[in-house]
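J.: show me the folded form of this:
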Amino acid sequence: MTVVVLGLTVTSSWGNGHATTYRALLKGMAARGHRIRFLEHDKPWYAAHRDLPRPDYCDVTLYDGLDELAERHAALVRDADLVIVGSYVPDGVEVARWVQATAEGVTAFYDIDTPVTLAKLERGEHEYVSPEVIPGFDLYLSFTGGPTLERLERAYGARRARVLYCSVDPEGYYPELGPVRWDLGYLGTYSPDRQPTLDRLLIQPARAWERGGFIVAGPQYPADIDWPANVERVEHLPPAEHRRFYNAQRFTLNVTRTDMIAAGWSPSVRLFEAAACGVPIISDPWDGLGTVFEPEREILITSDPETVQRWLRDTTAGHARAIGRAARKRVMASHTGWRRAAELEGYVAEVRGMAVLAVSGG
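T.: Coordinates of the predicted model:
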């Protein structure tokens, strides 16, 4: 297929989880023989932090606004087999209308922020998608599975709401030998709704276990946070350094956004990255997590700081490695970019099959 993606960013991983999601998926699609063009609105905050300006698995074109998009890329969008518009694309509603009016192939909205999107829609906020444009897409690809898919179809008229979780590039994430520097680490941009859980599951255990080593990597944390002395801070960790970061931890922590906990069935890319590295994960609980990893065998789940302390102090190295190996096996079977690309192909084939039936009168 010829695929055009209008996404928030693929060139910069700074302060967002979109870039790594697109990179794994598009690399998987390219490996399966698809030709991809990524159209990215040129924004100064990403221009200053571009860690992958020219991916080798897709062509990237930067544009300055809607007028340039329509003037320069109408034929590209018109002739593509599949056109994907992502969440948080600047002027997303107008971009969606233009794509739906221009594209002659299959169109899809890829919501990398589904619970956040639904919360915005309920408040009447149409920053990047609106109830009016949702039914105009052939596919609504959702970061969230479970009951949310039915809700998208029933409440917002999505034609086909299908889950398309994030994924991992196995060439970038794998176990490697090296010194273990921290007992527990966390990688994520600051978010006010995640901070109480980070306080509970990392900062409190760090205060209680002064001999332990901890680290938090990610931008935008307020200067007034009282970090314990045994918690290291890294402001930004580019994707090229993620593998080394995970492999230097005995355990890694996953913390989930409030909206995603409420929706359930919303695994983050950090889960798959850490698991691909064979690092045992400690996660806060949410509905659907057990469908992604098997609790206790592939992942440890708790909301209790004392339980985290016990795991850090008492889990044997052999038991921790067994959890990490089991999680990695699950990721390699179900959550790579190649696997996600195959799932997307199936959804596109579904749309095309329905179109053939409609034309034939079946």
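
J.: alpha carbons only for contacts and neighbour counts from here, please
T.: Will do.

J.: name the next helix or strand downstream of the helix or strand harbouring residue 22, please.
T.: Remark: residue 22 resides in helix 18-31, with elements defined by DSSP states H and E. Downstream of helix 18-31, the first helix or strand assigned by DSSP H and E is strand 35-41.

J.: residues in contact with that following strand?
T.: Strand 35-41 is contacted by residues 1-10, 26, 30, 57-65, 89-90 when judged by Cα atoms under 8 Å, 6 or more residues apart in numbering.

J.: okay, the angle between the helix holding residue 22 and strand 35-41?
T.: 160 degrees (axes from the mean of the first three to the mean of the last three Cα atoms, to 10 degrees).

J.: all strands of the stretch 51-200 of the chain, in order?
T.: Ranges of strands in the stretch 51-200 of the chain, per DSSP state E, counting those that start in this stretch, are 59-63, 82-86, 106-111, 139-142, 161-163, 182-187.

J.: can you check which of those gets nearest to residue 358?
T.: Closest to residue 358 of these is strand 106-111 (Cα to Cα; 14.7 Å).

J.: alongside the first, I'd like the structure of this one:
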Amino acid sequence: MTPLRIVVLGLSLSSSWGNGHATTWRALLRALAVRGHDVLFLERDRPWYAAHRDLPEPGFCRLALYQDLAELSRWQEEIAAADAVIVGSFVPKGVAAGRFVQQVARGVTAFYDIDTPVTLAKLARGDHEYLSPELIRGFDLHLSFTGGPTLSHLMRRYGAPDARVLYCSVDETLYRPLQVPQRWDLSYLGTYSPDRQPTLEQLLLEPARHAPELRFVVAGSQYPGDIAWPSNVEYLEHVPPAGHAAFYAASRFTLNVTRADMIRAGWSPSVRLFEAAACGTPVISDVWDGLDTLFAPGKEILLAGGPKTVLGALIGMPEADRQHLAAAARQRVLMEHTASHRATELEGYLRETITRRRASSPARERVSP
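T.: Okay, here's the model as predicted:
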């Protein structure tokens, strides 16, 4: 098939500091490049990312930085000529950027929400930080990190013409089992979030206090300095993507903790689930609707109702069972959740939307300035 010209406006591609967007975009765009598509990624230049750029020159797409909305207009011709333009969640001045895209683009326009439940909670409060109801109706396609009932809600409540799930994924060439010494019995990798912290307290810090002979680690930025880490819990401020596979490989188990909005919505897997499983590290997760459609509980993932469940796995699970759990989860990811799978899904959505738009008349009305 003819390759697609795609323009993406996303939060960050160049820096993974304090955000989970960069690894998602990197895996997806690298897989699109393998399929022959031409991608331009436009990133708002922000000082906190500029100070921590771990991929300033991606080899799989073009990356351009812009200082403000006025400078974004330099890319007007590229946006207009693209077969598809995708705007991501949490893009700075995202409503204005989205309006610009909808006014200029002649091809398909899409919104890719990597934070769907958070976005919906914001919209319910009247918070239009990066997306507004009017903008939702103006995109041809709404891609969501969250599946399940949320998709029909986006169409019924907010008028999205077409809402499709596009879960996060993993680049299996980067996330794979490694032979490294095991340093920790349980790890957690994630940026600090106030609504995740109580679960982290319950499922990692509390077990650590009850099992001083075990070793734990929390890795992520923005944690408050006044957290009282137990003596057997190591804290790492940041692990770059290049170190993720080794981090997981050094962990007997790793913990998945989900934000409150995403638990309420369900069907909202974290990219860490797929990354850890691809690395052959068994995952202990909090519980939410839809998780069992992604991994089989007890066979591919362990569900934790509280500290006792976690300690039971860390202390009581035979090594052969632990390895079997890890192998089954890795196989599930390789069969269903790699970046190649997501790129294929995205390409299908885009081509379907292009065909639908060409068949429709009159042409879609753009959002007014």
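
J.: TSV for the strands of the stretch 51-200 of structure 1, including mean neighbour count and distance to residue 316 of structure 1?
T.: Below are the strands of the stretch 51-200 of structure 1 laid out as TSV (neighbours: other Cα atoms under 10 Å; distance: least, Cα to Cα, whole Å):
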stretch	mean neighbour count	distance to residue 316 of structure 1
strand 59-63	16	46
strand 82-86	25	43
strand 106-111	24	40
strand 139-142	26	38
strand 161-163	24	37
strand 182-187	23	12
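
J.: tell me how many other residues surround the counterpart of residue 289 of structure 2 in structure 1.
T.: For residue 289 of structure 2, the aligned residue in structure 1 is residue 287 (criterion: TM-score structural alignment). Neighbour count of residue 287 of structure 1, defined by other Cα atoms under 10 Å: 14.

J.: isn't residue 287 of structure 1 right next to residue 260, touching?
T.: No: contact criterion Cα atoms under 8 Å: residue 287 of structure 1 and residue 260 do not qualify, at 9.5 Å.

J.: ok so, going back, A strand includes the match of residue 289 of structure 2, no?
T.: No: under DSSP: H, G, I helix; E, B strand; the rest coil, residue 287 of structure 1 falls outside any strand and is assigned coil.

J.: what's the distance between it and residue 266 of structure 1?
T.: Per Cα to Cα, to the nearest Å, residue 287 of structure 1 is found 9 Å from residue 266 of structure 1.

J.: next one: residue 339 of structure 1
T.: Distance from residue 339 of structure 1 to residue 266 of structure 1, by Cα to Cα: 17 Å.

J.: these two: who's more crowded?
T.: Set residue 339 of structure 1 next to residue 266 and count neighbours by other Cα under 10 Å: residue 266 wins out with 29 against 20.

J.: please say which position in structure 2 that one maps to.
T.: Under the alignment (TM-score structural alignment), residue 266 of structure 1 pairs with residue 268 in structure 2.

J.: count of neighbours near the nearest residue in space to its match that is not next to it in sequence?
T.: Excluding its sequence neighbours, the residue lying closest to residue 268 of structure 2 (Cα to Cα, 6 or more residues apart in numbering) is residue 146, at 4.6 Å. When neighbours are defined as other Cα under 10 Å, residue 146 of structure 2 has 26 of them.

J.: doesn't residue 168 make contact with residue 146 of structure 2?
T.: No: using Cα under 8 Å, residue 146 of structure 2 makes no contact with residue 168, being 9.2 Å away.

J.: residues shared between the contacts of these two?
T.: Counting by Cα under 8 Å, 6+ apart, the common neighbours of residue 146 of structure 2 and residue 168 are residue 269.

J.: list the buried residues for stretch 207-226 of structure 1?
T.: Residues 212, 213, 214, 215, 216, 217, 218, 219, 221 are the ones in stretch 207-226 of structure 1 that count as buried (16 or more other Cα atoms under 10 Å).

J.: repeat for stretch 191-207 of structure 1
T.: Within stretch 191-207 of structure 1, the residues that count as buried by 16+ other Cα under 10 Å are 191, 195, 197, 198, 200, 201, 202, 203, 204, 205, 206.

J.: which residue range of structure 2 does that stretch align onto?
T.: Using TM-score structural alignment, the partner range for stretch 191-207 of structure 1 is residues 193-209.

J.: and for stretch 173-181 of structure 1?
T.: The alignment of stretch 173-181 of structure 1 onto structure 2 (TM-score structural alignment) spans residues 175-183.

J.: so how far is the matching stretch from its chain's centroid?
T.: Taking the mean of its C-alpha atoms, stretch 175-183 of structure 2 sits 23 Å from the chain's own mean (Cα atoms, centre = their mean, to the nearest Å).

J.: ok, the equivalent of residue 306 of structure 2 over in structure 1 to residue 204 of structure 1 distance?
T.: Residue pairing (TM-score structural alignment): residue 306 of structure 2 is matched to residue 304 of structure 1. Separation of residue 304 of structure 1 from residue 204 of structure 1 (Cα to Cα) stands at 10 Å.
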